[in-house]
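Colleague: take a look and give me a structure for this.
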Amino acid sequence: MTTIESQTTSHLLDQHILADFIQHAGEIEHPREMIIDVLRAIQLHHGWVPDDGVELTAAILGLTPVEVEEIATFYDKIFRRPVGRFVIHLCDSVCCWTRGADEIAAHLQKTLNIEFGQTTADGLFTLLPSCCLGCCGIAPAVMIKQQFYGPLTPEKVDELIATLRQEGSA
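Modeller: This is a model prediction of the structure:
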């Protein structure tokens, strides 16, 4: 594995975490299993995974950038372009849609003044559909920063957005 320069990677990953990943990758039989872990760590530190994050992941794990890119673009929770501070994943499973997710989707789009895949002008919110969040018991639901919210109504959405806006301005 090539030596990874700390000055070129510090904007992507904390150097202690980088060292831990490098050590762990050298100790396991199939470092490819760590792709998602490394990409998520880069995303947590940087906000999203730029091309040099894919290249860093490949260097850490001894893979080609294409092998990492195949995984990075498959998962909808890995962001390959800048996103807002709060990414709202709206569940669009059958269960959520039969319980009013279409109304929640329309309300979110109107309230945030964006369409799916867009980010608000202030950079706070990105709205994305998600195939299934696995939280049918609280449908309709969204996930923001690994936390689930539901069952949602337009009023609960307004409260949630207000709370997040306040957190975002702090």
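Colleague: switch to C-alpha atoms for all contacts and neighbour counts from now on
Modeller: Noted.
Colleague: where do the helices sit along the chain?
Modeller: Ranges of helices within the chain are 6-9, 15-27, 35-46, 51-61, 65-72, 94-98, 101-112, 154-169, based on DSSP state H.
Colleague: who touches the shortest one?
Modeller: This means helix 6-9. For helix 6-9, contacts defined as CA atoms under 8 Å, 6 or more residues apart in numbering pick out Q15, L56.
Colleague: in that helix, what counts as buried?
Modeller: For helix 6-9, burial by neighbour count (16 or more other CA atoms under 10 Å) applies to T9.
Colleague: now the second one, please; I'll put the structures next to each other:
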Amino acid sequence: MRDVSLGMPQLPAPDFPAEVRGRLEADAQEVIARYPDSRSALLPLLHLVQSEEGHVTRTGVRFCAEVLGLTTAEVTAVSTFYTMYRRKPSGDYQVGVCTNTLCAVMGGDAIFDALKEHLDVGNDETTADGKVTLEHIECNAACDFAPVVMVNWEFFDNQTVASAKRLVDDLRAGEGPTIEPTRGAPLCTYQETARILAGFPDERPGAVAATGGAGHASLVGLRLARGEAAPGRVVAPRAAPAGEPKDTPGGQAPPTHPSSHDAPQQTSASDPDHPAGPTAEEGE
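Modeller: Sure, this is the predicted structure:
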């Protein structure tokens, strides 16, 4: 095999030790059995090898390729596309600071800059003790709780520079963190998180109970799907012409409703002054 970019020969990726290989193969077969096409198991298998080594190594790529019958190029293409797959050694705790628009203006940028100085690392770098990897991340759909910090994909809401510093100090201080996420399951290491993402049971004590129940909006949607609640209606504005119905069956706006032009119509109907002519096939 030759590294084209450098023009230098590249040694084949080493294999896992026999004991590790046997254990991973058993896990891999359990994952593959969940899919009608084995190729579909690639994403969870990448999490599986990441749970073994802390990042996706050449050995992990080789393993995935062999058990799925893919080329290493195909596996590498996927593993380098998704940011949840680490490509180099990282810390036990992946600390991500949201620096997207709302979090940034609410203090996310200040938190990220303060943590870089406090930890003496740059973006996507790991502390010397191997505990924390810091990175800025994009929106995690938690804008109501900005600014948000995530540790191994668990949420820490409404953070400040001071609380974020306490958080990373806690992560580095002992055998395990004492500050728990704002919501969701208790923290575990990045490698343990990767195994859960591969589809294996979350064995943390109280993890399921800690996640809590679904929120009000989700439960309303579930009741609607089950037919247990009446759907909402589209209601005409108060200024609707006299005698016009306030609502119509199926939630459609009345023909004279101010927004009735938004409904799908034939081109000629939507623009009577420029009706659509026949298509080429119709004219032949």
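Colleague: okay, the helices of the first structure in a markdown table with distance to V83 of the first structure next?
Modeller: Conversion of the helices of the first structure to a markdown table gives the following (distance: least, CA to CA, whole Å):
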| stretch | distance to V83 of the first structure |
| --- | --- |
| helix 6-9 | 20 |
| helix 15-27 | 23 |
| helix 35-46 | 10 |
| helix 51-61 | 15 |
| helix 65-72 | 15 |
| helix 94-98 | 24 |
| helix 101-112 | 14 |
| helix 154-169 | 14 |
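Colleague: residue contacts, the equivalent of C95 of the first structure over in the second structure?
Modeller: Superposed on the second structure with TM-score structural alignment, C95 of the first structure falls opposite L102. By CA under 8 Å, 6+ apart, the contact list for L102 of the second structure reads C143, A146, P147.
Colleague: what's the burial count for the aligned residue in the second structure for H46 of the first structure?
Modeller: Superposed on the second structure with TM-score structural alignment, H46 of the first structure falls opposite E53. The burial count assigned to E53 of the second structure is 15, neighbours taken as other CA atoms under 10 Å.
Colleague: V61 of the second structure against T71, yeah?
Modeller: No. At 9.1 Å, V61 of the second structure does not count as touching T71 under the criterion of CA atoms under 8 Å.
Colleague: and the two? Which one has more around it.
Modeller: A side-by-side neighbour count of V61 of the second structure and T71, using other CA under 10 Å, places V61 first with 23 against 13.
Colleague: ok, which of the helices of the first structure comes nearest C132 of the first structure?
Modeller: Closest approach to C132 of the first structure among those (CA to CA): helix 94-98, 8.6 Å.
Colleague: next, the mean deviation of the closest one compared to the second structure.
Modeller: Superposing on the second structure and averaging over aligned pairs (mean CA distance after the TM-score superposition for the first structure), helix 94-98 of the first structure comes out at 1.7 Å.
Colleague: F112 of the second structure maps to what in the first structure?
Modeller: Aligned by TM-score structural alignment, F112 of the second structure pairs with A105 of the first structure.
Colleague: what residues are up against that match?
Modeller: A105 of the first structure neighbours (CA under 8 Å, 6+ apart): L90.
Colleague: repeat that with 10 Å
Modeller: Contact analysis of A105 of the first structure by CA atoms under 10 Å, 6 or more residues apart in numbering lists 90-92, 97, 111, 115-116, 127-129, 140, 142, 154.
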